[in-house]
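**Q** Below is the sequence, then the predicted model.
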Amino acid sequence: MSSETSLPLLAIAAAATVTYALRLGGLLLSDRLPKTGRFKQFMDALPGTILLSLIMPAALSAGLWGWIATICTALCSLRTGNIFLSMLVGVVIVALSRNYGL
C-alpha cells in the first residue's frame, strides 16, 4: 500500500478511535457526575443550547423564509412531538421558497 492511500486511511482510523474514545469516556464518567443541583440543571439544558447553536446561524442566513421554516418546525414539534414530521415541515417550506424564488 502506498503512502498516498495509507495516509487517508490512517486519518479515518484516528478520527474513529478518538470519536469512540470520547463516547466511552462519557459513558464511564456519567456515573460519577452529580445527579442533583446546578450541574444537573446545566447538563439538562445543554442539548437545547447545542441545537440552538446549530439552527440559529442557518436561520439567520436564510432570511425571512428561513425564520418562517424555523418557527413552523418548532411549532410542529411542540404540537405533535414528531421530530421527523417537524423536520419535513421545515425542509418543505425552505424548498418551496427556493423553488419559487420567494
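**A** Yep, that arrived. Every value quoted in this text rests on a predicted model; they were computed, and no experiment measured them.

**Q** going forward, measure contacts and count neighbours with C-alpha atoms only.
**A** OK.

**Q** can you give me the helices in this protein?
**A** 3-30, 37-80, 83-99 (DSSP state H).

**Q** can the ones you listed go into JSON lines with extra columns for mean neighbour count?
**A** JSON lines is the format used below for the helices of the chain (neighbours: other CA atoms under 10 Å):
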{"stretch": "helix 3-30", "mean neighbour count": "11"}
{"stretch": "helix 37-80", "mean neighbour count": "14"}
{"stretch": "helix 83-99", "mean neighbour count": "15"}
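
**Q** Use this one as the comparison:
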Amino acid sequence: MPDIQTLATILLMAASTYATRILGYVALRDRTLSPRMRAVMENVPGCVLISVIAPAFVSRNPADLLALGVTLVAATRLSLLPTVIIGVVTTGVLRHLMG
C-alpha cells in the first residue's frame, strides 16, 4: 500500500492533468478554431508525452534504455493510452529486475 504522500501526489497529478484538459475546452467552447489550430490542439498530448520520454534517450541506465525501446515499438503499433501503460509498466519491471 502506498503511503499517503504518494497517493496524494498521484491524485493531484491526475486532477491537474484532467483540469488542464477540460479548461482548454471550456476556454475555447465559443470559438471556431481554424484547421491549423485544431491540429495543434489535437497533437498537444503527444508533445507532452515526448517531453516526458525524451530524457530517457540520454540515460545510461540499461533498464531505462530497454524500456524506451519497448515503448517505441508499442508506439508504432498502438494508440497513446496502451503505449503509455506499456511504457510505465515496462520501466517499472525492468528497473526492479535490473536494479
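**A** Yep, that arrived. Every value quoted in this text rests on a predicted model; they were computed, and no experiment measured them.

**Q** Next, find the distance separating the residue most central in space within the first structure from P57 of the first structure.
**A** Centroid check for the first structure by CA atoms, centre = their mean gives L51 as the closest residue, at 5.3 Å. Using CA to CA, to the nearest Å, L51 of the first structure is found at 11 Å from P57 of the first structure.

**Q** same question, C72 of the first structure
**A** 17 Å.

**Q** repeat for L78 of the first structure
**A** 21 Å.

**Q** try I83 of the first structure
**A** Taken as CA to CA, the span from I83 of the first structure to P57 of the first structure is 20 Å.

**Q** Repeat that for E4 of the first structure.
**A** For E4 of the first structure, the distance to P57 of the first structure - CA to CA - is 37 Å.

**Q** residue contacts, the residue lying closest to L94 of the second structure once chain neighbours are set aside?
**A** Once flanking residues are discounted, L94 of the second structure sits nearest to A63: 5.2 Å by CA to CA, 6 or more residues apart in numbering. By CA atoms under 8 Å, 6 or more residues apart in numbering, the contact list for A63 of the second structure reads 91, 94-95, 98-99.

**Q** Repeat the analysis, applying 10 Å as the threshold.
**A** A63 of the second structure makes contacts with 56, 69, 90-99, as judged by CA atoms under 10 Å, 6 or more residues apart in numbering.

**Q** T9 of the second structure too?
**A** A15.

**Q** What strand or helix carries it?
**A** helix 4-27 (DSSP states H and E).

**Q** That helix vs helix 35-53, what angle?
**A** 170 degrees (axes from the mean of the first three to the mean of the last three CA atoms, to 10 degrees).

**Q** now helix 4-27 of the second structure, how far from the chain's geometric center?
**A** 13 Å (CA atoms, centre = their mean, to the nearest Å).

**Q** Please apply the same query to stretch 10-17 of the first structure.
**A** 22 Å.

**Q** K40 of the first structure: what's it in contact with?
**A** K40 of the first structure touches 33-34, 46, counting by CA under 10 Å, 6+ apart.

**Q** Okay then, goodbye and thanks.
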